[in-house]
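J.: Prediction below, plus the sequence it came from.
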Amino acid sequence: MKTLKAMRVESPLGNITLLASPQGLCGAWFAHQRHEPAESEQALWQHNAQHPLLEQAALQLQAYFAGDLDAFDLPLDLSGGTPFQQSVWQALLTVPSGQSQTYGQLAKRLHKPEAVRAVGAAVGRNPVSIIVPCHRILGADGQLTGYAGGLWRKQALLKLEGHPIALPSSDSLFPE
């Protein structure tokens, strides 16, 4: 069994739990995010605020939310997914900040144009939110659809990245 190290960090969109295995960052979940690990799994994690990889991830997230970082540079451990999920998560890493793709476009890039729903399910199960940018995947008509951390967070992340999608105006990017 892998020894997993965890750290909780604050962000403008709520607390994020980071998780590292010996191979790399394997988790980043907003508090109460859909598909976050069960409490029984979380109880096995060792919380370590001084873990070098978790510290680096926290610093990069801070720079990202400040608008100073477009792409993360962290070793990732995506081995917790099936081979298909891993291929989808790897493909997500190629969608640049400020851009997007639809679920259908992503399925075609993976040479599985008939697997749009399966691609969508894999995107939704992405264990490393923000860093593996599943928020950059939109519905067929370019609309915001599905985000395990909540659509308001997806909207805020896209707005932060300067995405050209027409987003509803608001007084503040982040809720108080």
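T.: Nice, thanks for sending it over. Numbering: from 1, shown residues only.

J.: can we go C-alpha only for contacts and neighbour counts from here?
T.: Fine.

J.: What separation do you get for the residue positioned nearest the centre of the chain and Glu114?
T.: The chain has Ser129 as the residue nearest its centroid, 1.6 Å off, counting by CA atoms, centre = their mean. Distance, Ser129 to Glu114, by CA to CA, to the nearest Å: 25 Å.

J.: swap in Glu41?
T.: 34 Å.

J.: Next: Tyr147.
T.: Distance of Tyr147 to Glu114, computed by CA to CA: 22 Å.

J.: Those two: which has the busier surroundings?
T.: Taking other CA atoms under 10 Å, Tyr147 and Glu114 do not tie; Tyr147 has more neighbours (23 against 11).

J.: Am I right that the more buried one is in contact with Ala122?
T.: No. Look at Tyr147 against Ala122 with CA atoms under 8 Å: they stay out of range, at 11.6 Å.

J.: Any idea how many residues pack against Gly24?
T.: Look at Gly24: counted by other CA under 10 Å, it has 17 neighbours.

J.: this is the comparison structure:
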Amino acid sequence: MPGPTPNLSPDYPPLGPVDLTSLRGHLAEQANRRGLLDVAYRTVDSPVGPLLLAATERGLVRVAYEREDFDAVLERLAAKVSPRVLRAPHQLDDAARELDEYFAGRRRSFDLRLDFALSNGFRQSVQRYLPHIDYGRTESYREVAEHVDNPKAVRAVGTACATNPLPIVVPCHRVLRADGTLGDYIGGLDAKSTLLELEQTT
């Protein structure tokens, strides 16, 4: 005959914020060890607002601005990359550190492994080229099209920049219209201006 059901509430108070953080970290570690974690993510603060960072075992796969809706970004990662998405901040420590160094003016290029799983074809070709635009420099959409050997694809270059899944790290903010105006930007024009001003003053 089973014994009485124990009353856990008096002896086991609700977990506090610190305990929950520790528990989440433990769960992420266990999931990773068991091969149950395909996409790790975290959020960081920055001069252009909160950013969501996500990575696979191949590298950083997503940098998202808050205006993109973090929940929607995570849903797309689950649909396009893997449904095994988990908050695992420590797995993105290097990305967070390099972004901090960039915004502090101490880093001019990123040394992170990148996963271009969210792009393909011409868009990926453009996005792979963008890190070759030096810090503090800009190119026009037409110049980028020429560099990727498709000089007539100016509009397609604009689309590749507008859909760049790795802004800042893959510096689509360094691409401007032929007349020098900003053009569109996934993080908004204020963010694009902030990044360009940062690179001009450091």
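T.: Now that the structure is in, tell me what you want to look at. In this text, all values refer to a predicted model and were calculated from it rather than measured experimentally.

J.: where does the TM-score land?
T.: The TM-score (TM-score structural alignment, normalised by the length of the first structure) is 0.85; 161 aligned residues with a CA RMSD of 2.1 Å.

J.: picking up where we left off before, got a list of what the residue nearest to the centre of the first structure touches?
T.: Gly27, Ala28, Trp29, Phe30, His135 (CA atoms under 8 Å, 6 or more residues apart in numbering).

J.: Would you mind finding the match for the fourth one in the second structure?
T.: So the one you mean is Phe30 of the first structure. Alignment note (TM-score structural alignment): Phe30 of the first structure maps to Tyr65 of the second structure.

J.: out of everything not next to it in sequence, what's closest to its match?
T.: Leu51 (5.0 Å; CA to CA, 6 or more residues apart in numbering).

J.: what does Ala54 of the second structure give?
T.: Spatial nearest neighbour of Ala54 of the second structure, excluding adjacent residues (CA to CA, 6+ apart): Tyr41 at 4.1 Å.

J.: Secondary structure element holding the aligned partner of Asn164 of the second structure in the first structure?
T.: Aligned by TM-score structural alignment, Asn164 of the second structure pairs with Asn126 of the first structure. Of the helices and strands defined by DSSP states H and E, none includes Asn126 of the first structure.

J.: what about Asn126 of the first structure, distance to Gly98 of the first structure?
T.: Counting by CA to CA, the gap from Asn126 of the first structure to Gly98 of the first structure is 19 Å.

J.: same question, Asn48 of the first structure
T.: Distance, Asn48 of the first structure to Gly98 of the first structure, by CA to CA: 33 Å.

J.: so where do the strands sit in the second structure?
T.: For the second structure, strands defined by DSSP state E occupy the ranges 39-44, 51-56, 59-65, 85-87, 139-140, 175-176.

J.: Those into a markdown table, with extra columns for distance to Gln127 of the second structure?
T.: Shown next, in a markdown table, are those (distance: least, CA to CA, whole Å):
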| stretch | distance to Gln127 of the second structure |
| --- | --- |
| strand 39-44 | 21 |
| strand 51-56 | 17 |
| strand 59-65 | 12 |
| strand 85-87 | 24 |
| strand 139-140 | 13 |
| strand 175-176 | 11 |
